[in-house]
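1. Next come a sequence and a model predicted from it.
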Amino acid sequence: MTQRNRLNWSGAAALRGTRAGAARGLRLAAEHVLTEARKRVPIEEATLERSGVASVDETALTAGVSFDTPYAVRQHEDMTLRHDAGRTAKYLERPLEEEAANVEAIIAAQVRRALRG
């Protein structure tokens, strides 16, 4: 007895779903990194903390997290500055490195979700 199966592959739809899931994952992952960075950003009046944004370029599938004050770079890079407990220089770099596995998992989960349905 011969058994036949038919598979209809919709590659274009699968790619669209994968791309949409990746974009959603990037947004969630960038927001996650921003949340973690805000926990460490030097704080006096919270201006630097409030300036943080997460952005996604869905065309290029890239994400960014940035802080936009005149002193954001100095606060990030100058290791000699003193900060309140729990607040530190490298407030963006360290959370990004430490959360890399979580970032990957967030993106992967959204791609899987998009492919399921």
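-> Arrived safely.

2. okay, CA-based contacts and neighbour counts for the rest of this
-> Noted.

3. Please name the nearest non-neighbouring residue to residue 62.
-> On the basis of C-alpha to C-alpha, 6 or more residues apart in numbering, the spatially nearest residue to residue 62 that is not a chain neighbour turns out to be residue 56, at 5.8 Å.

4. Which element, helix or strand, includes residue 87?
-> Using DSSP states H and E, residue 87 falls within no helix or strand.

5. residues in contact with it?
-> Residue 87 sits next to 39-43 when contact means C-alpha atoms under 8 Å, 6 or more residues apart in numbering.

6. Switch those over to a markdown table; also include neighbour count.
-> Shown next, in a markdown table, are the contacts of residue 87 (neighbours: other C-alpha atoms under 10 Å):
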| residue | neighbour count |
| --- | --- |
| 39 | 16 |
| 40 | 21 |
| 41 | 26 |
| 42 | 26 |
| 43 | 16 |
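
7. Reformat those into a markdown table and put secondary structure and distance to residue 31 next to each item.
-> Converted to a markdown table, those look like this (DSSP: H, G, I helix; E, B strand; the rest coil; distance: C-alpha to C-alpha, whole Å):
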| residue | secondary structure | distance to residue 31 |
| --- | --- | --- |
| 39 | coil | 13 |
| 40 | coil | 15 |
| 41 | coil | 15 |
| 42 | coil | 19 |
| 43 | coil | 19 |
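
8. Next up, a structure to set beside the first:
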Amino acid sequence: MSTALNFPLGPIRSAITEGLHDAAEVIKQEAIERAPKDTGYLRNTAATAAEGLEAAVGFDGPYAVIQHEEVGFHHQDGEAKYLENACIAKKEVVGQIVAEAIRRSIG
């Protein structure tokens, strides 16, 4: 026995994209707070993008990856793995944000 869902997929996909964008913004803000701060340049390069069923958070600059990956650096303000740790810290919130966007779209 099967049950057909009568929801149009277009609005649901749009809601997922919207939810992913909002979730990426939450992760970005957490990552900004965790990113090493010397001049503030790294924190100011944070950006998000969402398209379809994918979203991304990133930092730009010649040393963004080095600052993220090098756990041996001492930071007076911030930490290594700032983006990874932000994702881990906000993983439950991300699911809730996307779920809420879908719920709104199906009424």
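-> Good, I have the coordinates. Not measured: the values here are computed from a predicted model.

9. Let's verify the equivalent of the residue nearest to residue 62 of the first structure over in the second structure: helix, strand, or coil?
-> Under the alignment (TM-score structural alignment), residue 56 of the first structure pairs with residue 50 in the second structure. At residue 50 of the second structure the chain is in strand, as set by DSSP: H, G, I helix; E, B strand; the rest coil.

10. any idea which helix or strand comes after the longest helix seen in the first structure?
-> Scanning the first structure for the longest helix, with DSSP state H as the assignment, gives helix 11-38. Downstream of helix 11-38 of the first structure, the next assigned helix or strand under DSSP H and E is helix 47-50.

11. which helices and strands does that following helix pack with?
-> Helices and strands touching helix 47-50 of the first structure, by 3 or more C-alpha pairs under 8 Å, 6 or more residues apart in numbering; DSSP states H and E: there are none.

12. From the chain's centroid, how far away is it?
-> 19 Å (C-alpha atoms, centre = their mean, to the nearest Å).

13. Just the buried residues of that helix, please?
-> 48-49 (16 or more other C-alpha atoms under 10 Å).

14. Contacts for that helix, please.
-> Helix 47-50 of the first structure has contacts (C-alpha under 8 Å, 6+ apart) with 38, 41-43, 67-69, 72.

15. ok, now stretch 102-116 of the first structure?
-> So stretch 102-116 of the first structure is in contact with 14, 17-22, 24-26, 28-30, 32-33, going by C-alpha under 8 Å, 6+ apart.

16. if we can go back for a sec, can you count the residues close to the match of residue 56 of the first structure?
-> Other residues near residue 50 of the second structure come to 18 when the count uses other C-alpha atoms under 10 Å.

17. Show me which of the contacts of stretch 102-116 of the first structure are buried.
-> The neighbour count (16+ other C-alpha under 10 Å) marks 17-22, 24-26, 28-30, 32-33 as buried among the contacts of stretch 102-116 of the first structure.

18. Tell me the one of these nearest residue 79 of the first structure?
-> Among those, residue 33 lies closest to residue 79 of the first structure (C-alpha to C-alpha), at 20.9 Å.

19. The second structure: which residue goes with that closest one?
-> Per TM-score structural alignment, residue 33 of the first structure is aligned with residue 27.

20. just checking, that match touches residue 87?
-> Yes - judged on C-alpha atoms under 8 Å, residue 27 of the second structure makes contact with residue 87 at a distance of 6.0 Å.

21. Tell me the residue in the first structure aligned with residue 79 of the second structure.
-> Under TM-score structural alignment, residue 79 of the second structure pairs with residue 88 in the first structure.
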